[in-house]
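A.B. asks: generate coordinates for the sequence data below:
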Amino acid sequence: MTQLLSITDFWQAPGPILDVRSPGEYAQGHLPHAVSFPLFSDEERAQVGTCYKQQGKETAVELGLEIVGPKMAGLVKQAKTLAPERQVRVHCWRGGMRSGSVGWLLETSGLDVALLTGGYKAFRGWVRSTLAMPRPMIVVGGMTGTGKTDILHALRDLGEQVLDLEGLANHRGSSYGALMQPPQPSTEQFENLLAEQWCQFSPDRPVWIEAESRQVGACRVPDEIMQQMEAANTLEILRSEPERLKLLVEIYGQADPDGLIAATERLQRRLGGLRTQTAVEHIKQGDLAAAASVVLSYYDRTYRHDLVRRGKEIPTVNVAEMSAMDAARCLLYQVKNWEWYSSC
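C.D. replies: Next up, the predicted model:
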C-alpha cells in the first residue's frame, strides 16, 4: 500500500528518493540524495502545461497519458534497478498527479511506495523553518591563507560540529574560489544541503563555521544563517605572512595558469591596474608566491575593513607553524577557557 508521509517520516523511510519532476526542476533544486526520475522532459512538461491553460485539465491529462504510455515499462525497469529491495520514496512538486501516477505505477509493479505529502514545495518550507532554528555558533575568522578550512576539517575529525559553507558551495570564497572545484549548486540547492546538515546539529553543542560574506561564489548564504553568524562569538586565527603565502601556493600551485590569470584580472578594479599587471606577470613566470604577495594586499585590506565594520573586539589565537590538527586542538583548548564558551 502506498504511504503518504510527512517530510520527517519521508526522510527516515527506506529506499531511494525518486524525484519525478522535470530535469530542469531537479537542476534548480532537489532533496539531497534524490535521483532524477522525470515523468516528463522539460519540453513535455511545458507542452502539458500549455494544454492545461488553453484546453483544460481533462485534455491535458489525456495528453499526459499519451506521452507517458510508451515510457511506463522503462520507468518500472529503472525503478527496480535503483531499488533492489523494492522500496522507493517518490515526490513531485506539490504531491499531486505526477507523484501519484508514478506511485500507482510502481506499486502496481510490486514495489512498496512512500509519497511525500506536499511534495518538494513542502520540503522547501521545511528548509526555511530548519535554517531558522537557533544553534550556538563559533565563527572562525582569519586572513586569507591562514588555513581556516583545513582547521575546520580537523575540528570535525575531532568530533566537533562543523558547517563547511565553502565545501557545500564548491567554492573557496574568493576570486580564485572556483578553481579546481566542481560546478556550484544553485543557491536553492545550497540551502537544501545546508538544511540537511543543520537539522542534525545538536542544540547543546557549538557549531564551528568559517567567517564568510553573504556570497560564496554564486551561492548566497541564507539570511537565517547569516544573522546567527553575525551575532555569534568569533575568534581570529593568526599566521605569519610567509606561512600564509606557502599555504596559498600549496593550494593553487596545481591550478591552470590561465585560470589564475583570469581570476587575478577580475580583481583589477580593486587591486589597481599596476598591481594586477605585476601579479599576472609573476604568474606567467611561475612565481606564484610573488603573485600571491601582491594579491594579499587587497584581501588583507578588505579583511581589516570588515573587522572595523563589526565594531567589536575579537580574541585571537596564534597557530603559526602548527598543522591543521594541532591548530584545531589549540582552538579547542583556548575557547574552553574563555568566559563566553559556556554560553555556546
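
A.B. asks: okay, CA-based contacts and neighbour counts for the rest of this
C.D. replies: OK.

A.B. asks: which SS class is residue 90?
C.D. replies: On the three-state scheme (DSSP: H, G, I helix; E, B strand; the rest coil), residue 90 is labelled strand.

A.B. asks: if I look at it, how far off is residue 96?
C.D. replies: In this structure, residue 90 lies at 11 Å from residue 96, with C-alpha to C-alpha, to the nearest Å as the measure.

A.B. asks: could you pull out the strands for the stretch 201-344 of the chain?
C.D. replies: Per DSSP state E, counting those that start in this stretch, the stretch 201-344 of the chain carries strands over the ranges 207-210, 215-216, 219-220, 233-238, 316-318.

A.B. asks: may I see those organised as JSON lines, with distance to residue 109 and mean neighbour count added?
C.D. replies: Output for the strands of the stretch 201-344 of the chain, formatted as JSON lines (distance: least, C-alpha to C-alpha, whole Å; neighbours: other C-alpha atoms under 10 Å):
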{"stretch": "strand 207-210", "distance to residue 109": "45", "mean neighbour count": "21"}
{"stretch": "strand 215-216", "distance to residue 109": "45", "mean neighbour count": "18"}
{"stretch": "strand 219-220", "distance to residue 109": "41", "mean neighbour count": "20"}
{"stretch": "strand 233-238", "distance to residue 109": "55", "mean neighbour count": "19"}
{"stretch": "strand 316-318", "distance to residue 109": "61", "mean neighbour count": "16"}
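
A.B. asks: closest to residue 67 out of these?
C.D. replies: Between residue 67 and the strands of the stretch 201-344 of the chain, the shortest gap by C-alpha to C-alpha is with strand 219-220, which sits at 36.0 Å.

A.B. asks: can you name the residues in contact with that closest one?
C.D. replies: 169, 184, 185, 186, 187, 190, 214 (C-alpha atoms under 8 Å, 6 or more residues apart in numbering).

A.B. asks: out of everything not next to it in sequence, what's closest to residue 185?
C.D. replies: Distances taken as C-alpha to C-alpha, 6 or more residues apart in numbering place residue 169 nearest to residue 185, at 6.4 Å, with adjacent residues excluded.

A.B. asks: and the contacts of the helix ranked longest in the chain?
C.D. replies: Of all segments of type helix in the chain, defined using DSSP state H, the longest is helix 288-310. The contact list for helix 288-310 (C-alpha under 8 Å, 6+ apart) reads 143-144, 245-246, 248-249, 253, 264, 270-271, 275-276, 278-283.

A.B. asks: which residues does residue 340 contact?
C.D. replies: For residue 340, the residues meeting the contact criterion (C-alpha under 8 Å, 6+ apart) are residue 233.

A.B. asks: tell me which element the residue nearest the centre of the chain falls in.
C.D. replies: For the chain, the residue whose C-alpha lies nearest the mean C-alpha position (C-alpha atoms, centre = their mean) is residue 168; its distance is 3.0 Å. Element membership of residue 168 [criterion: DSSP states H and E] is helix 165-169.

A.B. asks: hang on, the earlier thing: who touches the residue nearest to residue 185 in this structure?
C.D. replies: If you count contacts by C-alpha under 8 Å, 6+ apart, then residue 169 has 184, 185, 190, 216, 217, 219 around it.

A.B. asks: please give the structure of this sequence too, so both can be compared:
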Amino acid sequence: MVQEIALEELLERIRSGQHIAVDVRSPKEFEESAIPNSLNIPVFNNEERAEIGTLYKQVSPEAAKERGLELFSRKLPSFINEFKAIERPFTVYCWRGGMRSKTAATVLGLMGIETTRLTGGIRFYRQWVVKQLEEQEFGPQYIVLNGYTGSGKTTILRKLKEMGHPVIDLEQLAGHRGSIFGQIGLKPNSQKQFESQLVEEMEKLKNEPFIFIEGESKRIGKVLIPSLLFDKKEAGKQIILHLPIEERVANLVRDYEPHKYPDLFLEAFQLIKKRLTPAMSLAIEEHMEKQEFDAVAELLLLHYYDPRYKHSAFRNPERHIDIHANTTEEAIDKICDVVLPAIAQSKY
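C.D. replies: Modelled structure (predicted):
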C-alpha cells in the first residue's frame, strides 16, 4: 500500500532541506505550475498525455488506460533509474493525487524504492497558495526601492540580499524585468508559478522586522502582484534613488544586453513607438538598426520612461528618503550607511 503524506508535512520536510518533491505530470503541466524546487520525472510526456486524453474522450477510459500502460511500460527502466539517482527522501505528486502518482509510487515500491505520495496532489497545494495570499498575515515592514528607470534598483536589491539583508525580488520571481522589453532573454513564469515562489519567499521572511522590495507596478509582464503584497508595498517606506542619466544608460545596456537580441528589441519597440513623436520613433529605430544601444537607451529614458514615471512617494516627502549617488555602487553604500542604521534605531 502506498503511504500518503499531507501537504503541510511535505512542505516542512522540503524546507528542512532533507526532502524533495517529484512531479510526475507532463513537462507542460510542470512548467505551468509546480511545487517550488520540485523535480519533474513525468509518467507521460506532453505528446503522450495529449494522445491518452484524446482516447479517453473519443473512445473510452479503458482504451486510454491500455494505451497508457503500453507507453509507460516502454520507459520503465529509464523512469526507475531517474528515481534511483535522487539522493534524498522524496514524495511524488500529480494533479489530484490520482492515477499517475499512484502508478509511480506503486512501481517504485515494487523495485524497493521507498516513496510517499502527496494527498490531493498539486491541486491541494494550489488551493493552499491561494489561501495564503488571501489570508496570511505577513508581518515585516516594507522598505521600497524607487527611482527612475535604470536607477539600478534590481542590482541593489540583489546586492543587499548577498549581504544578508531580507529581500523579495519580484522581478526574479516573475522572470520579467517589468518593462516592455522585460521578457527578452528571460523565461517568464506563469501566474501560478510566480505566486507559488512568492509564498515560499514570504514564508522564509515572515519573522523579519523589515524587507527590501522594489517599487513595481501592479503588473510585472503577464503576472499580477497579489493585493496582500501590493497594498502593503504602496504604504511602505520609500527610498528614492537619483542617479545621473549616464549611469542609468549604462545600467540598462548592461542588464538588458540588447546586442544579444537586436531583432527582439526592435520588435518590442513597435509596441510603444506610437507613444512617441514620429521623428523620435524614427531616430530610435535608426540607432537600433545600427546597434547604437547607448543612444537608444538614453532616448527611451528621456522621451518615454521618464515622462511616464510617477509614484506616490514623490508626492509624499514624509514617507521617503532620497538617495543621490553618481553610481549604483555609491547608492548601495549610502543605503547601508544611512538607511540601515536608521532602521536599526527605529528612526525610519
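
A.B. asks: related to what we said a few turns ago, aligned to the residue nearest to residue 185 of the first structure, what sits in the second structure?
C.D. replies: Pairing criterion TM-score structural alignment: the partner of residue 169 of the first structure within the second structure is identified as residue 174.

A.B. asks: what distance do you get for its match to residue 252 of the second structure?
C.D. replies: As defined by C-alpha to C-alpha, residue 174 of the second structure lies at a distance of 19 Å from residue 252 of the second structure.

A.B. asks: does residue 80 of the second structure touch residue 108 like I think?
C.D. replies: Yes: at 6.9 Å, residue 80 of the second structure counts as touching residue 108 under the criterion of C-alpha atoms under 8 Å.

A.B. asks: who's more crowded, these two?
C.D. replies: Residue environment comparison for residue 80 of the second structure versus residue 108 gives the larger neighbour count to residue 108, 19 against 16, counting by other C-alpha atoms under 10 Å.

A.B. asks: tell me if I am right that the more buried one is in a helix.
C.D. replies: Yes: secondary structure assignment places residue 108 of the second structure in a helix (three-state DSSP).

A.B. asks: that one pairs with which position in the first structure?
C.D. replies: In the first structure, residue 108 of the second structure lines up with residue 106, judged by TM-score structural alignment.

A.B. asks: how about the helices in the stretch 1-150 of the second structure?
C.D. replies: Counting by DSSP state H, counting those that start in this stretch, the stretch 1-150 of the second structure has helices at residues 7-15, 27-32, 46-58, 61-74, 76-84, 99-110, 121-135.

A.B. asks: where in the first structure does the second one fall?
C.D. replies: Going back to what we said before, that points to helix 27-32 of the second structure. Going by TM-score structural alignment, helix 27-32 of the second structure lines up with residues 23-28 of the first structure.

A.B. asks: in the superposed pair, what's the mean gap between that stretch and the second structure?
C.D. replies: Once superposed with the second structure, the aligned residues differ from stretch 23-28 of the first structure by a mean of 1.9 Å; criterion: mean C-alpha distance after the TM-score superposition for the first structure.

A.B. asks: contact partners of that stretch?
C.D. replies: Contact with stretch 23-28 of the first structure is made by 19, 36, 38, 41, 42, 186, 188, 189, as judged by C-alpha under 8 Å, 6+ apart.

A.B. asks: how about stretch 197-204 of the first structure: buried residues?
C.D. replies: The neighbour-count criterion (16 or more other C-alpha atoms under 10 Å) identifies 198, 201 as the buried residues of stretch 197-204 of the first structure.

A.B. asks: quick one: end-to-end distance for that stretch.
C.D. replies: With C-alpha to C-alpha applied, stretch 197-204 of the first structure spans 15 Å between its terminal residues.

A.B. asks: show residues contacting it.
C.D. replies: Counting by C-alpha under 8 Å, 6+ apart, the neighbours of stretch 197-204 of the first structure from elsewhere in the structure are 130, 131, 134, 135, 136, 161, 163, 207, 344.

A.B. asks: would you check the span in the second structure matched by that stretch?
C.D. replies: Following TM-score structural alignment, the partner segment of stretch 197-204 of the first structure in the second structure covers residues 201-208.

A.B. asks: tell me how far the one in the second structure that sits across from residue 261 of the first structure in the alignment lies from residue 220 of the second structure.
C.D. replies: Residue 261 of the first structure maps onto residue 266 in the second structure, with residues paired by TM-score structural alignment. When distance is defined by C-alpha to C-alpha, residue 266 of the second structure is 20 Å away from residue 220 of the second structure.

A.B. asks: who are the contact partners of residue 82 of the second structure?
C.D. replies: With contact taken as C-alpha under 8 Å, 6+ apart, residue 82 of the second structure is in contact with residue 41.

A.B. asks: go on, residue 91 of the first structure?
C.D. replies: Remark: with contacts taken as C-alpha under 8 Å, 6+ apart, residue 91 of the first structure is in contact with 17, 18, 19, 20, 21, 99, 115, 116, 119, 120.

A.B. asks: just these now: which is nearest residue 156 of the first structure?
C.D. replies: Ranked by distance to residue 156 of the first structure (C-alpha to C-alpha), the contacts of residue 91 of the first structure are led by residue 17 at 27.8 Å.

A.B. asks: that closest one - how many residues pack around it?
C.D. replies: 26.

A.B. asks: got a list of what it touches?
C.D. replies: Taking C-alpha under 8 Å, 6+ apart as the definition of contact, the neighbours of residue 17 of the first structure are 33, 34, 35, 88, 89, 90, 91.

A.B. asks: and the fifth one, how many neighbours?
C.D. replies: Per other C-alpha under 10 Å, the neighbour tally for residue 89 of the first structure reads 26.

A.B. asks: what about stretch 333-341 of the first structure, start to end distance?
C.D. replies: Counting by C-alpha to C-alpha, you get 11 Å between the two ends of stretch 333-341 of the first structure.

A.B. asks: residue 253 of the second structure and residue 152 of the second structure, how far apart?
C.D. replies: Using C-alpha to C-alpha, which is the criterion applied here, residue 253 of the second structure is 11 Å from residue 152 of the second structure.

A.B. asks: wait, isn't residue 187 of the first structure in contact with residue 218?
C.D. replies: Yes: with contact defined as C-alpha under 8 Å, residue 187 of the first structure reaches residue 218; the gap is 7.3 Å.

A.B. asks: give me the more crowded residue out of these two.
C.D. replies: More neighbours surround residue 187 than the other of residue 187 of the first structure and residue 218, with 20 against 16 (other C-alpha under 10 Å).

A.B. asks: aligned partner of that one in the second structure?
C.D. replies: Under the alignment defined by TM-score structural alignment, residue 187 of the first structure is paired with residue 191 of the second structure.
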